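Colleague: Turn this into a structure:
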Amino acid sequence: MSAAAAPTPTWDPAQYLRHAGHRARPFTDLLARVPDLPQDPPRIADLGCGPGNVTALLAQRWPTAHITGYDNSGEMLDKAHSEHEGPTPGGGRLDFAHADVRTWTPDEPYDLIVSNATLHWVPDHVGRFGAWVAGLRPGGTFAFQVPGNFDAPSHRLMRDLADRYGLTDTLRHEDAVLAPEAYLRRLADLGCVADVWETTYIHLLTGEDPVLDWVKGTGLRPVLTALADTPDRHEAFLHDYRAALREAYPPGPHGTPFPFRRIFAVARKEA
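Modeller: Here you go, the predicted structure:
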């Protein structure tokens, strides 16, 4: 996948959390489709937990669970440790650990392995599915959601501009995620009963240049990281990208509509 050439981005938890409500909704929609887990209290892994705000939602759904969020960003993990780690009100526990999703393999049986808006950063992530499903207890679930908007104006314009700035290999392309049918086929091949679907959210964003503000927290991070040591190019890129986004996403009377397609999968391992 094209993501293999992308540099490891530097993450900014505060910027990421500026749109926390919109970003959390797909995760809550994903969890609503997860069936009962085989063990109580359950053991749960969250791959790519970020600052831990959505990992904490797992403790609301499964109050007794021992939940571990894994991430490879020290900045994100610092935020998660300080704000979410510890005993949960239902008698469970929430903790966080450093791990690279590209190589992470379960070292104990899990009832649920979940990933929220992370796998598109992992080249050939479907190649990891076998190890993760093998790490589930019988009757356990592997569930994830990924963005499916790489052909949206926000991302096309970003890639076109990156090409002009000599950053062609910095960003992920359309092949960063698979078609829903391909995910369904792969999960079924692993012996899972899979439910795969897609949804396009129309987020109504407010404020000045809200789409730029959104992508600064996620998709634009590799570019911001690559240009961090050249302030003039950094500012020039943002100037050009801001102008293009204003034309592609004009504000309306109530805010700026921002369509965002996502792909979901819930795969249950046979009991």
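Colleague: contacts and neighbour counts: CA atoms only from here.
Modeller: Noted.
Colleague: Can you report how many residues lie near residue 107?
Modeller: Neighbour count of residue 107, defined by other Cα atoms under 10 Å: 7.
Colleague: For it, give me its contacts.
Modeller: Counting by Cα atoms under 8 Å, 6 or more residues apart in numbering, residue 107 touches residue 135.
Colleague: wait, is it part of a strand?
Modeller: No: read with DSSP: H, G, I helix; E, B strand; the rest coil, residue 107 is coil and lies in no strand.
Colleague: for comparison, sequence B:
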Amino acid sequence: MTKPTWDPAQYLRHAGHRARPFADLLARIPGLPGDPPRIADLGCGPGNVTALLAERWPTAHITGYDNSPAMLDRAHADHEGPTTGGGRLDFAEADARTWTPAEPHDLIVSSATLHWVPAHADRFTDWIEALTPGGTFAFQVPDNIDAPLHALMRELAATARWKGRLADVLRPEDSVHTPGAYLDRLARLGCAADVWQTTYFHVLEGEDPVLEWVKGTGLRPALTALADDPEARDAFVAEYRDLLRDAYPSAPYGTVLPFRRLFAVARKAA
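Modeller: Model (predicted):
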């Protein structure tokens, strides 16, 4: 899988839809033991959902971590600083593949990030060990690698025209585990775990809205791999766009994108 470059403006085109799963995850996180609490957001992106943590815990010291300079620049500019309750929101560069907390945390949360991290479940041990007693590790990830927007992308990338450029570039089909596998891993680490799935039916507006959605996320590795050849990049996107138009037809009220996500909230014993 190619490490993608990220475009904050493209990602934020559907900011409301993308923030909703984080709000749903946040609603299931129990009270935190620290006063004020210490919180980390792994894969914070442009910081718009990290800011929701400050609304829930206004006294907390919250740090959003990301490995994209472009995303961090946007987060610094739009969201960093003191919070209304006397806490602080800041951002720092880090990679979830290697990040280990330097101090105890009351909450480690990650939204739409871990599916980009190979062997991410192996990191759970370090993160849970870093939680204070009674602290929580919570995450959500897209769980729709079998959906047309991904399946069609993979099929197109595997055709004779594109496989030489895009072989092994896209996110693999095993990048997310089953709900039962996550539950088992978290429970064996001594946590009370709550794992569930939700399918959202996003109604998107505008021209080719599913393409615009995936250009902000799942298509990024292909766009990155073809960045040095704009003609080829545009040709691949045009072919993919046509496939998406058939798979996700528009209606008078918009275009419906069914999108399944997987959630987990794991609380460490007090």
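Colleague: Superposed, what's their TM-score?
Modeller: For this chain pair, the superposition-based TM-score is 0.98 by TM-score structural alignment, normalised by the length of the second structure; 266 aligned residues with a Cα RMSD of 0.5 Å.
Colleague: Compute the number of surrounding residues for the residue lying closest to residue 10 of the first structure once chain neighbours are set aside.
Modeller: By the measure of Cα to Cα, 6 or more residues apart in numbering, the closest residue to residue 10 of the first structure outside its immediate chain neighbours is residue 225, 5.9 Å from it. For residue 225 of the first structure, the neighbour count with other Cα under 10 Å is 16.
Colleague: Give me the aligned partner of residue 225 of the first structure over in the second structure.
Modeller: Under the alignment (TM-score structural alignment), residue 225 of the first structure maps onto residue 224 of the second structure.
Colleague: Can you classify its match by secondary structure?
Modeller: Per three-state DSSP, residue 224 of the second structure ends up helix.
Colleague: Thought residue 5 was touching it, still the case?
Modeller: Yes: judged on Cα atoms under 8 Å, residue 224 of the second structure makes contact with residue 5 at a distance of 6.1 Å.
Colleague: ok now do the residue sitting nearest the centre point of the second structure, which residues does it touch?
Modeller: Central residue of the second structure (Cα atoms, centre = their mean): residue 112, 1.4 Å from the mean position. Residues near residue 112 of the second structure by Cα under 8 Å, 6+ apart: 43, 139-142.
Colleague: at 6 Å what do you get?
Modeller: Contact partners of residue 112 of the second structure, counting by Cα atoms under 6 Å, 6 or more residues apart in numbering, are 140-141.
Colleague: quick one on the thing from earlier: could you measure from the residue nearest to residue 10 of the first structure over to residue 67 of the first structure?
Modeller: Using Cα to Cα, to the nearest Å, we find residue 225 of the first structure at a distance of 31 Å from residue 67 of the first structure.
Colleague: Find the nearest non-adjacent residue to the residue of the second structure sitting at the aligned position of residue 111 of the first structure, please.
Modeller: Using TM-score structural alignment as the criterion, residue 111 of the first structure maps onto residue 106 of the second structure. Closest residue to residue 106 of the second structure apart from its sequence neighbours, by Cα to Cα, 6+ apart: residue 135 at 4.5 Å.
Colleague: Equivalent analysis for residue 151 of the second structure, please.
Modeller: residue 145 (7.0 Å).
Colleague: before we move on, back to that, in a strand, the match of residue 111 of the first structure, correct?
Modeller: Yes: residue state for residue 106 of the second structure (three-state DSSP) corresponds to a strand.
Colleague: neighbours around it, how many?
Modeller: Under the neighbour criterion other Cα under 10 Å, residue 106 of the second structure is assigned a count of 27.
Colleague: and what of residue 157 of the second structure?
Modeller: Neighbourhood size, residue 157 of the second structure [other Cα under 10 Å]: 22.
Colleague: wait, doesn't it sit right on residue 165?
Modeller: No: using Cα atoms under 6 Å, residue 157 of the second structure is not in contact with residue 165; the gap is 8.1 Å.
Colleague: Residue 193 of the second structure is in what secondary structure piece?
Modeller: Counting by DSSP states H and E, the element that carries residue 193 of the second structure is strand 191-204.
Colleague: about what we covered before: quick one: the match of residue 225 of the first structure from residue 6 of the second structure, how far?
Modeller: Using Cα to Cα, we find residue 224 of the second structure at a distance of 9 Å from residue 6 of the second structure.
Colleague: ok, back up a step: host element of the residue nearest to residue 151 of the second structure?
Modeller: Using DSSP H and E, no helix or strand contains residue 145 of the second structure.
Colleague: Translate it into the numbering of the first structure.
Modeller: Alignment note (TM-score structural alignment): residue 145 of the second structure maps to residue 150 of the first structure.
Colleague: and what of residue 97 of the second structure?
Modeller: Per TM-score structural alignment, residue 97 of the second structure is aligned with residue 102.
Colleague: SS state for its match?
Modeller: Recorded secondary structure, residue 102 of the first structure: coil (three-state DSSP).
Colleague: Just give the closest residue to it, not the sequence neighbours.
Modeller: Once flanking residues are discounted, residue 102 of the first structure sits nearest to residue 122: 6.0 Å by Cα to Cα, 6+ apart.
Colleague: Over in the second structure, tell me which residue corresponds to that neighbour.
Modeller: Here residue 122 of the first structure is matched to residue 117 in the second structure, going by TM-score structural alignment.
Colleague: Please determine how far its match is located from residue 69 of the second structure.
Modeller: From residue 117 of the second structure to residue 69 of the second structure the distance is 17 Å (Cα to Cα).
Colleague: Endpoint to endpoint, stretch 96-111 of the second structure covers what distance?
Modeller: Its first and final residues considered, stretch 96-111 of the second structure spans 12 Å by Cα to Cα.
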